[in-house]
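**Student:** I'd like to go over a predicted model; first the sequence, then the structure.
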Amino acid sequence: MSKVTIITGGTSGIGRGIAEKILANSGADDILYVSFGHNQKQAEEFLHAQSEADQKKLRLIQADMSSYDQMMNFVTRIKKETDHVDWLVNNVGISTYAKYEDYTFEEWSKIVNTNLSVPVFLVKELRPIIREGGSILFTGSYAGQQAYSSSLVYGVTKSAIHFLTKSLVKELEPKQIRVNAIAPGFIETSWHKNRTPESYERINRKIALHRFGEISEVADMAYEILKNGYMNGSIVDIHGGYDYF
């Protein structure tokens, strides 16, 4: 039987890295469902960057994961096309650079919905078809463990994701579904494209390895966690030794 994987927010950044790592190790009949938000051009670029064989394994579905209704449409399509899921990667996440006093309720709520509330209900809706012994991975963040000044709401939601990861272990124990999270630090993604050299230098001084991480380094670790049969309830840091000295 084919292995079925779902990745939310999988056409860019860390999500894309994880998707491509899974594709590189997939079988001929495996299927990978990948959600994307509003950037159709980016999704098409991701698709066409893959080999012809891997393109046949991909199912790209547009879904705004700040919306419960769009998440449910995403789930409905998956349930129509498959009766099982092996791996679920809850990767989608958004943020904004804003001071605490500048947040609006609407902005705060959209980030909370995307990063926390909708992922909670995605797991709930998919739980009946996740296979016994399946694997769930959340993309958390070291910002959920170490307060950063750039985005309060992002850190709050990622801290909640870490707690959710541990809490779901008991909820999913009857089906022996493993639940883990990764907590990346500063990773070289488009989120940092507007940083000044001075900003990079300031952050790198706080990292023991004196550099940002690569997407491939995070994807490699994520893949190993997904397939590890004994990891459960773990939050795995990958931050190059941030703030260790």
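**Tutor:** Done, it's in. Remember, predicted model here, so these are calculated numbers, not experimental data. Numbering: from 1, shown residues only.
**Student:** For the rest of this, base every contact and every neighbour count on C-alpha atoms.
**Tutor:** Will do.
**Student:** So which bits of the longest strand seen in the chain are buried?
**Tutor:** Taking DSSP state E as the criterion, the chain has its longest strand at strand 130-139. The neighbour-count check on strand 130-139 (16 or more other CA atoms under 10 Å) flags 130-132, 134-139 as buried.
**Student:** Packing partners of the helix or strand that residue 168 is a member of?
**Tutor:** Using DSSP states H and E, residue 168 falls within helix 152-171. Secondary-structure packing of helix 152-171 (3 or more CA pairs under 8 Å, 6 or more residues apart in numbering; DSSP states H and E): helix 105-112, strand 178-184.
**Student:** residue closest to the middle of the protein?
**Tutor:** residue 91 (1.4 Å; CA atoms, centre = their mean).
**Student:** Tell me how far the closest residue to that residue other than its chain neighbours lies from residue 76.
**Tutor:** The shortest distance from residue 91 to any non-neighbouring residue, by CA to CA, 6 or more residues apart in numbering, is to residue 139 (4.8 Å). For residue 139, the distance to residue 76 (CA to CA, to the nearest Å) stands at 23 Å.
**Student:** Alongside the first one, take a look at this:
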Amino acid sequence: MTQNTYDAARFEGFDAARFEGKVALITGGATGMGLATARRLLDEGAKVVITGRSEDRLKRAAERLDAGDRLLALPADVAKPADLDRLMGAVRERFGHLDVVFANAGVGVFKRIEEFTEEDFDSVVDANFKGVFFTVKHALPLLKDGSSIVINASWTHHKGLAIGSLYAATKAAAANLTKTLASDLSDRGIRVNAVSPGYIDTDMFRESVPTDEAREASRQDVVLKRIGTPEEVAAAVAFLASHDASYVNGVDLLVDGGVANSIPA
């Protein structure tokens, strides 16, 4: 069977003004899907705030994005409410408000359950659930009515994966939070949706699937017979965050090439 390929040219016809005048916050924005989403929203006219725990990575990301005063890169740990307070204060001072939040920051620890430590548990829950919850809570005073929140979940909460028990559980919590927040924030017209990426070519994927043989096995699990790109996830986030998805709310959108729902031919 011929391997399907990703044709980036098909995605070049985006609306360069779709986010004109909008301000977006992206947690975990220095690498991978967060960085690709920052690039996408900047290209579509947004002002963007990226945050992460590593100042060096943020500096490199800001240099790559090269967006001048339309970009603000600030270090913050989303699991620490004090960091989020400082972050939101800086966003208010620089841009005044938010229109989009992409709660993307997260970590992955992949082991069998007997191998997990309490430290592993705390670090994954803090980043993948506590961090998402408090990112939204602290962003609310800055979010305009009618804004959009997108939460990064994962295909793993749709299937059982032996080494993914803790990671998938936190992503299931984030996906369920999407549904409840869609109801909770409806009086302000704030839409809340999630993306659930599959195998995406990011640092986390390469670290958790370190060998060529393991990556080939992952690729074979995907109906499209390829690993996804961060840019494909960014396109889905941009759709959900935009007015094009104005009647889409409480949805968990799989961006996984079919791995969760279909069996490869």
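**Tutor:** Nice, thanks for sending it over. Since this is a predicted model, take the numbers as computed values, not measurements.
**Student:** re the thing from before, which position in structure 2 aligns with the residue nearest to the centre of structure 1?
**Tutor:** Taking TM-score structural alignment, the alignment pairs residue 91 of structure 1 with residue 104 from structure 2.
**Student:** quick one: contacts for that match?
**Tutor:** 26-29, 33-34, 132, 151-152 (CA atoms under 8 Å, 6 or more residues apart in numbering).
**Student:** Including secondary structure, could those go into CSV?
**Tutor:** Formatted as CSV, the contacts of residue 104 of structure 2 follow (DSSP: H, G, I helix; E, B strand; the rest coil):
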residue, secondary structure
26, strand
27, strand
28, coil
29, coil
33, helix
34, helix
132, helix
151, strand
152, strand
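**Student:** of these, buried ones?
**Tutor:** Buried, going by 16+ other CA under 10 Å: 26-29, 33-34, 132, 151-152, out of those.
**Student:** Could you check how many residues crowd around the equivalent of residue 6 of structure 1 over in structure 2?
**Tutor:** Aligned by TM-score structural alignment, residue 6 of structure 1 pairs with residue 25 of structure 2. Residue 25 of structure 2 has 28 neighbours, counted by other CA atoms under 10 Å.
**Student:** Check residue 55 of structure 1 too.
**Tutor:** Quick note: residue 55 of structure 1 (other CA under 10 Å) scores 17 neighbours.
**Student:** what's the spacing between stretch 216-223 of structure 2 and its chain's center?
**Tutor:** 22 Å (CA atoms, centre = their mean, to the nearest Å).
**Student:** ok so, going back, now check structure 2 for the residue matching the residue nearest to residue 91 of structure 1.
**Tutor:** In structure 2, the residue matched to residue 139 of structure 1 (TM-score structural alignment) is residue 152.
**Student:** what sits against that match?
**Tutor:** 102-105, 174, 194-197.
**Student:** Over to residue 58 of structure 1?
**Tutor:** 31-34, 47.
**Student:** again, only using 7 Å
**Tutor:** 31-33 (CA atoms under 7 Å, 6 or more residues apart in numbering).
**Student:** Which strand or helix spans the corresponding residue of structure 1 for residue 92 of structure 2?
**Tutor:** Alignment note (TM-score structural alignment): residue 92 of structure 2 maps to residue 79 of structure 1. Assigned by DSSP H and E, residue 79 of structure 1 belongs to helix 68-81.
**Student:** Okay, angle between the helix or strand following that helix and helix 68-81 too, please.
**Tutor:** The first helix or strand that comes after helix 68-81 of structure 1 along the chain, using DSSP H and E, is strand 85-90. Counting by axes from the mean of the first three to the mean of the last three CA atoms, to 10 degrees, strand 85-90 of structure 1 lies at 160 degrees to helix 68-81.
**Student:** could you say what helices and strands strand 85-90 of structure 1 packs with?
**Tutor:** Contact partners of strand 85-90 of structure 1 among helices and strands, from 3 or more CA pairs under 7 Å, 6 or more residues apart in numbering; DSSP states H and E: strand 4-7, strand 130-139.
**Student:** could you dump those to JSON lines with distance to residue 223 of structure 1?
**Tutor:** Formatted as JSON lines, those follow (distance: least, CA to CA, whole Å):
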{"stretch": "strand 4-7", "distance to residue 223 of structure 1": "12"}
{"stretch": "strand 130-139", "distance to residue 223 of structure 1": "9"}
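**Student:** so which of those strands gets nearest residue 42 of structure 1?
**Tutor:** strand 4-7 (15.6 Å; CA to CA).
**Student:** after superposition, how close is the closest one to structure 2?
**Tutor:** Mean deviation of strand 4-7 of structure 1 relative to structure 2 after superposition (mean CA distance after the TM-score superposition for structure 1): 0.9 Å.
**Student:** Relative to the whole chain's centre, how far out is that strand?
**Tutor:** How far strand 4-7 of structure 1 lies from its chain's middle: 12 Å, per CA atoms, centre = their mean.
**Student:** How about stretch 65-74 of structure 1?
**Tutor:** Using CA atoms, centre = their mean, the offset of stretch 65-74 of structure 1 from its chain centre is 16 Å.
**Student:** hmm, back to that, how about the helices and strands packed on strand 85-90 of structure 1, which one is nearest residue 96 of structure 1?
**Tutor:** Taking these one by one with CA to CA, strand 130-139 is closest: 17.1 Å.
**Student:** How far off centre is the closest one?
**Tutor:** For strand 130-139 of structure 1, the distance to the chain centre is 13 Å (CA atoms, centre = their mean).
**Student:** sorry, back to before: quick check: of the contacts of residue 104 of structure 2, which lies closest to residue 231 of structure 2?
**Tutor:** For those, the closest approach to residue 231 of structure 2 (CA to CA) belongs to residue 33, at 7.0 Å.
**Student:** Distance-wise, check the closest one relative to residue 23 of structure 2.
**Tutor:** Counting by CA to CA - residue 33 of structure 2 and residue 23 of structure 2 are separated by 18 Å.
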